[in-house]
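>>> Sequence and predicted structure, then a few things I'm wondering about:
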Amino acid sequence: MQSDEVVRLCQCFERANLAFWVDGGWGVDALLGRQTRPHSDLDLAVNLADLAAFDRLLQHQGYARIARDHDPEWNWVLRHQSGRSVDLHGFVRDAMGNGILGDPGEGSSYPAGALEGRGAISGFAVGCIAAPFVLAFRNGFEPRDVDRHDVTALCAQFGFALPSRFRI
């Protein structure tokens, strides 16, 4: 997915007064203030109550929700005929400020403070997942090459030590 499409979509979300936070690879590049690698999709954290509004807006932009086995009700993927996609992660804030994804008993959340990141994509300011939380999330699973790239770039930019899974 190209940066001009990401910015165009983010502008549409803002015009519709829909709050969102850029996650995933574009979130890392937003924190870095520059695109450092290609991205196949746009990951967004959104308020669960707004999930249907995002779905409608994206459908109006030529995206269609794709059916995937075992998808939770709070995580939708919409794909454009061009192949680009948007992955929506709906959350509900609890009293502590955590963004709970799905059943609170499962422990999936954006911890309090995670949604306080700020960055820019092609000069367009966006909210995103804060760098320390990106590093913690990426340290929670076996890293892929793109994860190694993203984590190394974030640590270099912000002066963080490499998380344990990324140390050679």
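Arrived safely, thanks for sending. Numbers count the residues shown, from 1 in each chain.
>>> use CA for all of it now, contacts and neighbours both
OK.
>>> Could I get the buried residue list for the top strand by length along the chain?
Scanning the chain for the strand with the most residues, using DSSP state E, yields strand 85-93. In terms of neighbour count (16 or more other C-alpha atoms under 10 Å), strand 85-93 has its buried residues at 85-93.
>>> how about Trp26, what does it touch?
Listed by C-alpha atoms under 8 Å, 6 or more residues apart in numbering, the contact set of Trp26 reads 35, 39, 42-43, 121.
>>> Might you quantify the distance of stretch 1-10 from its chain's geometric centre?
13 Å (C-alpha atoms, centre = their mean, to the nearest Å).
>>> My error: substitute stretch 82-101 in the last question.
Centroid separation for stretch 82-101 versus its chain: 8 Å, with C-alpha atoms, centre = their mean.
>>> Strands along this structure, start to end?
Taking DSSP E as the test, the strands found in the chain are 20-23, 41-47, 63-65, 75-80, 85-93, 99-100, 109-110, 117-121, 124-128.
>>> In JSON lines, list the ones you listed along with distance to Glu5.
Shown next, in JSON lines, are those (distance: least, C-alpha to C-alpha, whole Å):
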{"stretch": "strand 20-23", "distance to Glu5": "14"}
{"stretch": "strand 41-47", "distance to Glu5": "10"}
{"stretch": "strand 63-65", "distance to Glu5": "12"}
{"stretch": "strand 75-80", "distance to Glu5": "11"}
{"stretch": "strand 85-93", "distance to Glu5": "11"}
{"stretch": "strand 99-100", "distance to Glu5": "26"}
{"stretch": "strand 109-110", "distance to Glu5": "25"}
{"stretch": "strand 117-121", "distance to Glu5": "10"}
{"stretch": "strand 124-128", "distance to Glu5": "12"}
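>>> Use this one as the comparison:
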Amino acid sequence: MDGLTERQLASVDDVVEAAAAAGIEVWLRGGWAMDFHLGQVTRPHVDVDWYCWRADAERLAATLTGRGWRPDPRMPVEVQLDLFRGDVEVSFAYLSRDDTGRVTVGGGPWTGTPLPAGMLDGPRGEIGSHTAPIISVAAQIEFKEMFPVWMPERPRRPKDADDVARLRASLITSAATGEDPAQLRSPVPRAAWTDEGSERA
């Protein structure tokens, strides 16, 4: 495990600890969510991607800046919260709920778009002694499979196909995930990917 990976794992611990102390909910998404589901680091990651509630974003930013994190000026805070500390970058895409209680995109041009049902209901993930809330495996697969359909100008990356294969294999070999394979392709508008299209992890 290289130094950056170790620092990214330490950042996961820091975010989880800070958020819990402040009573703020967060969930890993992207490549790190997959790794925490699988229980191992499968490949290098450029940054660490999260979800948080839009209503908590300001308080979360204040909590993390108090722990040495600094805002990244490249991303408008209205769209998502991006922070860095040293060579570690973290980003928080926003979540909201609509009038029916469905989880929706909480920031940016696709605000209000429904996200996959049950996305926030999966079990916590872990890598060794590190634990964190993660989005459900079904949602992880859906995002990675459907992104090229929602955004044809951005073809599927080889690592996305590899990730989907790993995630699907994990569902076959582990009943402990609690995921329903019949729901892996629930229809979600292309906008539901929100900013995951720019995810570098």
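Noted; the coordinates are in hand. Small disclaimer: the values here were computed from a predicted structure and weren't measured.
>>> In the second structure, point out the residues matching the longest strand of the first structure.
Taken onto the second structure by TM-score structural alignment, strand 85-93 of the first structure occupies residues 89-97 there.
>>> Give me the contact list for the matching stretch.
Outside stretch 89-97 of the second structure, the residues that reach it (C-alpha under 8 Å, 6+ apart) are 46-55, 57, 79-84, 103-107, 112, 194-195.
>>> Could I get the contacts of Trp26 of the first structure in CSV, plus columns for neighbour count and distance to Asp145 of the first structure?
Listed next are these as CSV, based on neighbours: other C-alpha atoms under 10 Å; distance: C-alpha to C-alpha, whole Å:
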residue, neighbour count, distance to Asp145 of the first structure
Gln35, 19, 16
His39, 17, 13
Leu42, 23, 18
Asp43, 20, 18
Ile121, 23, 22
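>>> Identify the farthest-apart pair in those residues.
Gln35 and Asp43 (14.9 Å; C-alpha to C-alpha).
>>> need the helices for the first structure, in chain order.
3-15, 24-32, 51-60, 131-138, 145-158 (DSSP state H).
>>> which residue numbers in the second structure go with the second one?
Put plainly, it is helix 24-32 of the first structure. Going by TM-score structural alignment: helix 24-32 of the first structure matches residues 30-38.
>>> Check the mean deviation of the matching stretch from the first structure.
With mean C-alpha distance after the TM-score superposition for the first structure, stretch 30-38 of the second structure departs from the first structure by a mean of 0.9 Å once superposed.
>>> chain center to that stretch, what's the gap?
For stretch 30-38 of the second structure, the distance to the chain centre is 9 Å (C-alpha atoms, centre = their mean).
>>> For Asp94 of the first structure, which non-adjacent residue is closest in space?
Of all residues not flanking Asp94 of the first structure in the chain, Ile100 sits nearest, at 6.9 Å (C-alpha to C-alpha, 6 or more residues apart in numbering).
>>> so who does the one you found touch?
91-94, 107-110 are the contacts of Ile100 of the first structure under C-alpha under 8 Å, 6+ apart.
>>> that older thread, how about the strands of the first structure, which one is nearest Phe160 of the first structure?
Closest of the strands of the first structure to Phe160 of the first structure is strand 117-121, at 15.5 Å (criterion: C-alpha to C-alpha).
>>> Between strand 124-128 and the closest one, find me the angle.
Put simply, strand 117-121 of the first structure runs at 140 degrees to strand 124-128, going by axes from the mean of the first three to the mean of the last three C-alpha atoms, to 10 degrees.
>>> Give me the contact list for strand 117-121 of the first structure.
3, 6-7, 26-27, 29-35, 125-131.
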